[in-house]
Each structure stands twice: as C-alpha cells, then as structure tokens.
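Chemist: dropping the sequence and predicted coords here.
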Amino acid sequence: MNKRVLILHGLGGSDFPHWQAQLARDLIKQNTTVSFPALPSRENPSLEEWKEFVKKEIEHFKPTVIVCHSLANILWFHICEELDINLDKLMLVAPVRINCDIEEIKEFFPYPIPSDLKSKEVIMAASTNDPYMNVEEAIRLQSKLKVGMKLLEEAGHINADSGYGRLDCALDWINREIECRENSGDLNK
C-alpha cells in the first residue's frame, strides 16, 4: 500500500524552513502522497474549527501516516478516539504540557490522554529543554500513552527557531530506512 502522509502543524504554522515543510518537500520528491494543510486561524486557533477541518481532511485524504508537531499533538488527542481510522504510523513531535497557559490556545487545555491513538506504530519525540514541556512531563506523557520516545538533547521546541530546519529522522522513520538516534542532538548524522 502506498503511504499517504498527513502533516499537521501547531500554533502559527510550520512554514519553511520548519522541518515539517522540508519533510513535505522531501516526501514529495520521492513521490509519496502528502497533505500539508494550513489549518484555519493558525495564529488564534479554535479547537472546534481545527477538529472539524482535520476530520474532513482525514475523510478526504485517507492518510496512512500522520505527523504532528506541538499543538497538533493536542488536537490529535482530542479527536483520535472520535475517528474510525487505523493508521500505520503516528509521529508526535514536541507535545505541549497538559496545563499550558498560552492565551491563544487555552481552549485546547487540559487535554484528554487517549487510550487508543489509532495507529499500529507510534513514536513521540521530545527535547531536554523544550519550553512547553520539560523532560519529566514528557516522560509522564509517554508513559500514559504507552509509546516509544526519542529524547533529543537541547533541541528546544524542535522547530526552526530551535535550529531544526531539517529533521531527517522523521523522513527516515516514515521510510523505515533507519530509526531516530535516541538521545542524539544531531539527527543528521
């Protein structure tokens, strides 16, 4: 079966040079079918509006792989149990702590911890110095979700502002060529 990769951004989007934009480009270059939609009102999102948008996108696009960053992880936690879907892979990158107090996204919190992430394979990636989720919070979330985790050294929020214009291990994981190197600050080795 051909991979169909849906990439979901967080607050403010993931415009180039963000790793999600580069991942979309790299997947397209290898002829993988990709959907990388701009979610509505991305600077001041509405949970209900995002939920409805993503549900329609999933119904239309029928992804086999979903890649979430930041607030998109929280969106997935809110909607996954409402969906009739069984993904091959789900990547959760830089989720946000359960009690986040950013005004523009307060309606997303607190979020549910889903008992079924609707995927055969799930990986979570977190950072040792993410301002939106510390290591202890990441480990607690990983444990509650019962998923594997890659902990990246000093990777910030794993975005372009933190120096991640590329995240080669995301492409590698989707392609199953190699796995992300655990606890590695440089994912391009």
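Modeler: Structure's in. What do you need? Numbering: from 1, shown residues only.

Chemist: CA only for contacts and neighbour counts going forward, please
Modeler: Will do.

Chemist: so residue 86 sits against residue 118, correct?
Modeler: Yes: Residue 86 lies in contact with residue 118 (Cα atoms under 8 Å); the separation is 5.0 Å.

Chemist: of the two, who's got more company?
Modeler: Set residue 86 next to residue 118 and count neighbours by other Cα atoms under 10 Å: residue 118 wins out with 20 against 16.

Chemist: wait, the more buried one touches residue 87, no?
Modeler: Yes: between residue 118 and residue 87 there is a contact at 6.1 Å, judged by Cα under 8 Å.

Chemist: the structure to be compared is supplied as follows:
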Amino acid sequence: MTRKVLIVPGLNGSGEGHWQRFWLEDFEEAQLVEQADWTNPEAGRWQQGLEAAIRDNPGAIIVAHSLGTILVARLANSPVASLVGCALLVAPADIERTSALHARSYEFGRIPTDPLPFPAQVVASRDDVYMSLEKAVALAKSWQAPLFDAGYVGHINVASGFGRWVEGYELARQVADRCHERPQRATQAQAQLRSF
C-alpha cells in the first residue's frame, strides 16, 4: 500500500513560492486537492472536493495550511473521516480575521470544534495575524490534537519568509508515524519523509 500526501491549501491556493508548492515537488506521492475557485471559498464545495480526494486515496496523509486546516476539521462528522490516515494542520485561520484582513466577507461557517477522529498535529505561531496563539491552543485541545508552538513566525507562508520549510518535514514525519491503519513496512510517502 502506498500512502498519498494530500496538500490542502487555504485562501488563494498557496501560490508560487509557498512551502506547500515545494512539498508537491518534493514528495512523489503528493497531490494537490484542487478547488474550482481559490479566491471565493465555499465551505460546502471545498469539502466536496476534499472528500472526493480522500475517497480516491484512502489512508492519505493530509497536509493543510490556513483555511485548509478549518476545511479538514469539518471532516470530523463526515463519513470519509474514517478514510483519513492522519493530518498536519499548519497555521489555522480564523475566518472572521481573514475577512477583516482582506476587507471582504468570507462565508465558511463556524470553526468546527468537534474532536478529530484521526491522528492530527496542529502547528501554530505566536504572532500569526490570522489566529491568536490562544485560540489555536483552544482549537487544538478541542480537536484533541497536540500543538507545536513554532514561535514568532507569522502565518508560516511566503509573506513571513517561508519557502520550502524543511523544518516542517520533521513535524510531518511525526504525524505520519501515527497514521491510522499503518502498514507493517513504511509506505513510499513515509519513507520519503524520512529522507529529508
């Protein structure tokens, strides 16, 4: 069995230079979860796209950023949640702050607080303008996912100086080791994570 790495961006799709784009190049088994409209997020449509990718790739490792982490949290009560191997949730975004920062209203529903039924790791920053560390800590607790405090590193994106983000590979390795239904031998995706 080969485990896919599903890359789940947030608003505007993690463009050129974003660490998620580099990870797509770095991992042979990585696949971008595409959305029809990256600039106008619709929770229902985005969730349908993510669920379809999970159905096609059961046991996948999900690597989400920003609003993508909130999308993954919406899976808590979805029938496809049992198909998720594990998830790395980087720099969660508060939709109200996102709307304020971009001077427009985004409708993405409330931030889910139900426990995640799959292993997950939250990565948060102390000075992320999209979500306070306090709120990220509370969310991680609600999701029953450990939180890694990345320090004063902004939104962990291009604007805050992140390119390939090789330090993130270790966090990905840690969550991959806790994936559901882990095969006896390391999968290709997990083996690649160990090579960095």
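Modeler: Perfect, I can see it now. Since we're looking at a predicted model, the values are computed, not measured.

Chemist: what does the superposition give as a TM-score?
Modeler: Once superposed, chain against chain, the TM-score is 0.80 (TM-score structural alignment, normalised by the length of structure 1); 172 aligned residues with a Cα RMSD of 2.3 Å.

Chemist: that older thread, what touches both of residue 86 and residue 118 of structure 1?
Modeler: With contacts defined as Cα atoms under 8 Å, 6 or more residues apart in numbering, no residue is adjacent to both residue 86 of structure 1 and residue 118.

Chemist: what about the longest strand in structure 1?
Modeler: strand 119-127 (DSSP state E).

Chemist: show me what that one is packed up against.
Modeler: strand 87-93, helix 135-145, strand 148-152 (3 or more Cα pairs under 8 Å, 6 or more residues apart in numbering; DSSP states H and E).

Chemist: give me the range in structure 1 that the longest helix along structure 2 lines up against.
Modeler: Counting residues, the longest helix found in structure 2 (DSSP state H) is helix 43-56. Mapped onto structure 1 using TM-score structural alignment, helix 43-56 of structure 2 spans residues 47-60.

Chemist: pull out the buried residues from stretch 147-166 of structure 2.
Modeler: Using 16 or more other Cα atoms under 10 Å as the test for burial, stretch 147-166 of structure 2 gives 147, 150, 153-158, 162-164.

Chemist: now do the buried residues in the longest strand of structure 1.
Modeler: For strand 119-127 of structure 1, by 16+ other Cα under 10 Å, it's 119, 122-127.

Chemist: residue 93 of structure 1: how many residues sit nearby?
Modeler: Residues near residue 93 of structure 1, counting by other Cα under 10 Å: 24.

Chemist: no wait, residue 33 of structure 2
Modeler: For residue 33 of structure 2, the neighbour count with other Cα under 10 Å is 21.

Chemist: to which residue of structure 1 is it aligned?
Modeler: Aligned partner of residue 33 of structure 2 by TM-score structural alignment: residue 37.

Chemist: mind checking the SS state of the residue nearest to the spatial centre of structure 2?
Modeler: Centroid check for structure 2 by Cα atoms, centre = their mean gives residue 64 as the closest residue, at 1.4 Å. Secondary structure of residue 64 of structure 2, reduced to three states by DSSP: H, G, I helix; E, B strand; the rest coil: strand.

Chemist: quick one: contacts for it?
Modeler: Contacts of residue 64 of structure 2 (Cα under 8 Å, 6+ apart): 7-10, 72, 87-90.

Chemist: got the buried residues for the one helix or strand residue 192 of structure 2 maps to?
Modeler: Element membership of residue 192 of structure 2 [criterion: DSSP states H and E] is helix 188-195. Within helix 188-195 of structure 2, the residues scored as buried using 16+ other Cα under 10 Å are 188-190, 192-193.

Chemist: list the contacts of residue 62 of structure 2.
Modeler: Neighbours of residue 62 of structure 2 in contact, by Cα under 8 Å, 6+ apart: 5-8, 84-88.

Chemist: go through those residues and flag the ones preserved in structure 1.
Modeler: Compared against structure 1 with both residues aligned by TM-score structural alignment, their matches' Cα atoms under 8 Å, the contacts of residue 62 of structure 2 retain 5-8, 84, 86-88.

Chemist: how about those in CSV, adding neighbour count and distance to residue 169 of structure 2?
Modeler: Formatted as CSV, those follow (neighbours: other Cα atoms under 10 Å; distance: Cα to Cα, whole Å):
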residue, neighbour count, distance to residue 169 of structure 2
5, 27, 12
6, 22, 14
7, 23, 13
8, 25, 16
84, 24, 19
86, 27, 15
87, 28, 13
88, 26, 10
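
Chemist: part of a strand, is residue 99 of structure 2?
Modeler: No: applying three-state DSSP, one finds residue 99 of structure 2 to be helix, outside a strand.

Chemist: tell me the contacts of it?
Modeler: Per Cα under 8 Å, 6+ apart, neighbours of residue 99 of structure 2: 105-106.

Chemist: quick check: the gap between it and residue 29 of structure 2.
Modeler: Distance, residue 99 of structure 2 to residue 29 of structure 2, by Cα to Cα, to the nearest Å: 34 Å.

Chemist: same question, residue 153 of structure 2
Modeler: Using Cα to Cα, one gets 28 Å for the distance from residue 153 of structure 2 to residue 29 of structure 2.

Chemist: cool, residue 170 of structure 2 as well?
Modeler: 17 Å.
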